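J.: model this:
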Amino acid sequence: MKNSLATLLLMMSVVGHAHQAEFSSSLLSKTDDGKYILQIASSMTAFQGEIDYIYSQKAYKTAEEFKKLVIDYFTKNVSLIVNGTEVLQLKDPMVLLGHETKIIVEVIGIPAKINELTFTNTMFKDLSHNKMGLIMLIDGFPKEQYILENENEQTIRLKLKEGTWVSSESDELIMKNILYISFFLIIAMIPLIYVSYRDRKNFRK
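T.: Predicted coordinates for the structure are as follows:
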């Protein structure tokens, strides 16, 4: 019931933003027969804008040719990695064209135990102010909605720590800040080292 409600709310949100090219959504769920399905939805404007930009408007003449380009672009820009190294297979992608266009694909190889997850979707990275909401309706997966955007390079990295899913972005940010601070401290110390060396040299004279 909770999963159905969350799916309904997500679909309502997508429909509400479907006319805005910069909004899109990803939904990872499990069917009643045990299949794992990834669905990516956005406006036709967003899909067409990316395909025209990457392949040019002359690259397709029919709807079927357009679908093939969307699938090709999808396979090059979407990945799901669990437990650090296990790259999941995205099988038989299907494109449903419409005002709200969708890609539906089966996800193969999800292990029974997952403690780390990385999801990347750069399909709409060329759209200004683009944002993609990610929701995972699968037991053992994070239940919050996550946002992919240019600021996080269209990638969400999550780790399971003490039973709670946390983003590893904060750890990476801390490490980057430490590196930046160390670099600037070293730069700032160079004049001091030079002055100290010069003063000692003059003193010896």
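J.: going forward, measure contacts and count neighbours with C-alpha atoms only.
T.: OK.
J.: Next, please give the residue ranges for the strands of the chain.
T.: Secondary structure of the chain (DSSP state E): strands located at 23-30, 36-43, 78-82, 86-87, 89-96, 100-108, 116-121, 131-137, 146-149, 155-161, 164-167.
J.: Could you dump these into TSV and include distance to His17 and mean neighbour count?
T.: Below are the strands of the chain laid out as TSV (distance: least, Cα to Cα, whole Å; neighbours: other Cα atoms under 10 Å):
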stretch	distance to His17	mean neighbour count
strand 23-30	6	22
strand 36-43	8	22
strand 78-82	22	18
strand 86-87	31	15
strand 89-96	18	16
strand 100-108	9	19
strand 116-121	18	20
strand 131-137	11	21
strand 146-149	15	20
strand 155-161	21	18
strand 164-167	26	16
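J.: between these, which gets nearest to Phe66?
T.: Nearest to Phe66, of all these, is strand 89-96, at 9.5 Å by Cα to Cα.
J.: same for that closest one, what does it pack against?
T.: In terms of contacts (3 or more Cα pairs under 8 Å, 6 or more residues apart in numbering; DSSP states H and E), strand 89-96 is packed against helix 63-77, strand 100-108.
J.: between that strand and strand 36-43, how many degrees?
T.: Angle between the axes of strand 89-96 and strand 36-43 is 40 degrees (criterion: axes from the mean of the first three to the mean of the last three Cα atoms, to 10 degrees).
J.: this one as well, want them side by side:
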Amino acid sequence: MLKDLLQTNASFEEELLEEINSLGKIVDFKSNDILIDLNEQIKGMPLLINGAIKILREDYNEGELLLYFLEKGDVCAMTMACCLGKKQSKIRAIAETDGQLIMIPISKMDEWLAKYPSWRKFVFESYNNRLDEMLFAIDNLAFNDMNQRVKNYLLDVATINKGRKIIKTHQEIANELNTSRVVISRILKALENDNILKLHRNEITIL
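T.: Here you go, the predicted model:
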């Protein structure tokens, strides 16, 4: 049943659930799938049923910076803004893990905001949560050195994957933190020497 699948923090009205069930499109995705790309015309708003998605922003030099992760029950505030404003995407959404989402038609966004109190509350709370995460990302970038940023990143990824193993190359980590592979390799080696983690081929174990 859709209600069981969604399992969001919002208590959606039965009528709203029925509309989502009849109008929404369930999409299965695999790790590393590009779900939304930069400058793509947004046709629907994804509501995450399970799995995890990372939201990235591209800089002027075509580098990328990780903004935040989405988990079960989350929606992307920047995608919602594009939906409501009928604008092109300003972010790239890539699957961090396998998962499933339901795509909600843009045409229903405004209507549901006026029609369903639970949807309005859910949208506003989602904006607030994503804003908090954006502020954390800005603080992390502005006030923390790269060593601390790497530590925060590893803890976030480990939490998302619900374990201590992180299956990523040094280059992938560098891309998401918008730095060089050499810098990441140096920091990871120093953390290994401090017995904070153990390095393997394309895998990191947090101790």
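J.: Any idea what the TM-score is?
T.: With the length set by TM-score structural alignment, normalised by the length of structure 1, the two chains reach a TM-score of 0.30; 110 aligned residues with a Cα RMSD of 5.8 Å.
J.: Any chance of the strands of structure 1 in JSON lines with distance to Tyr194 of structure 1 as columns?
T.: JSON lines is the format used below for those (distance: least, Cα to Cα, whole Å):
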{"stretch": "strand 23-30", "distance to Tyr194 of structure 1": "54"}
{"stretch": "strand 36-43", "distance to Tyr194 of structure 1": "58"}
{"stretch": "strand 78-82", "distance to Tyr194 of structure 1": "49"}
{"stretch": "strand 86-87", "distance to Tyr194 of structure 1": "51"}
{"stretch": "strand 89-96", "distance to Tyr194 of structure 1": "57"}
{"stretch": "strand 100-108", "distance to Tyr194 of structure 1": "60"}
{"stretch": "strand 116-121", "distance to Tyr194 of structure 1": "46"}
{"stretch": "strand 131-137", "distance to Tyr194 of structure 1": "49"}
{"stretch": "strand 146-149", "distance to Tyr194 of structure 1": "45"}
{"stretch": "strand 155-161", "distance to Tyr194 of structure 1": "43"}
{"stretch": "strand 164-167", "distance to Tyr194 of structure 1": "43"}
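J.: Would you state the strands of structure 2 in chain order?
T.: Going by DSSP E, structure 2 shows strands at 25-29, 34-36, 44-50, 53-58, 64-70, 92-95, 99-105, 165-166, 197-200, 203-206.
J.: how many neighbours does the closest residue in space to Ile53 of structure 2 that isn't next to it in sequence have?
T.: Spatial nearest neighbour of Ile53 of structure 2, excluding adjacent residues (Cα to Cα, 6 or more residues apart in numbering): Ala95 at 4.4 Å. Ala95 of structure 2 has 22 neighbours, counted by other Cα atoms under 10 Å.
J.: Over to Tyr68 of structure 2?
T.: Tyr68 of structure 2 sits with 19 neighbouring residues when counted by other Cα under 10 Å.
J.: again, but for Lys2 of structure 1
T.: By other Cα under 10 Å, the residues close to Lys2 of structure 1 number 8.
J.: can you point me to the longest helix in structure 2?
T.: As assigned by DSSP state H, the longest helix anywhere in structure 2 is helix 117-143.
J.: buried residues in that one?
T.: Buried residues in helix 117-143 of structure 2, counting neighbours by 16 or more other Cα atoms under 10 Å, are found at 119-120, 122-123, 126-127, 129-130, 137, 140.
J.: From those residues, pick the one nearest Leu84 of structure 2.
T.: Lowest distance from Leu84 of structure 2 to the buried residues of helix 117-143 of structure 2 (Cα to Cα) belongs to Val123, with 11.4 Å.
J.: before we move on, back to that, between strand 64-70 and the longest helix of structure 2, find me the angle.
T.: For helix 117-143 of structure 2 against strand 64-70, the angle by the same axes, to 10 degrees is 140 degrees.
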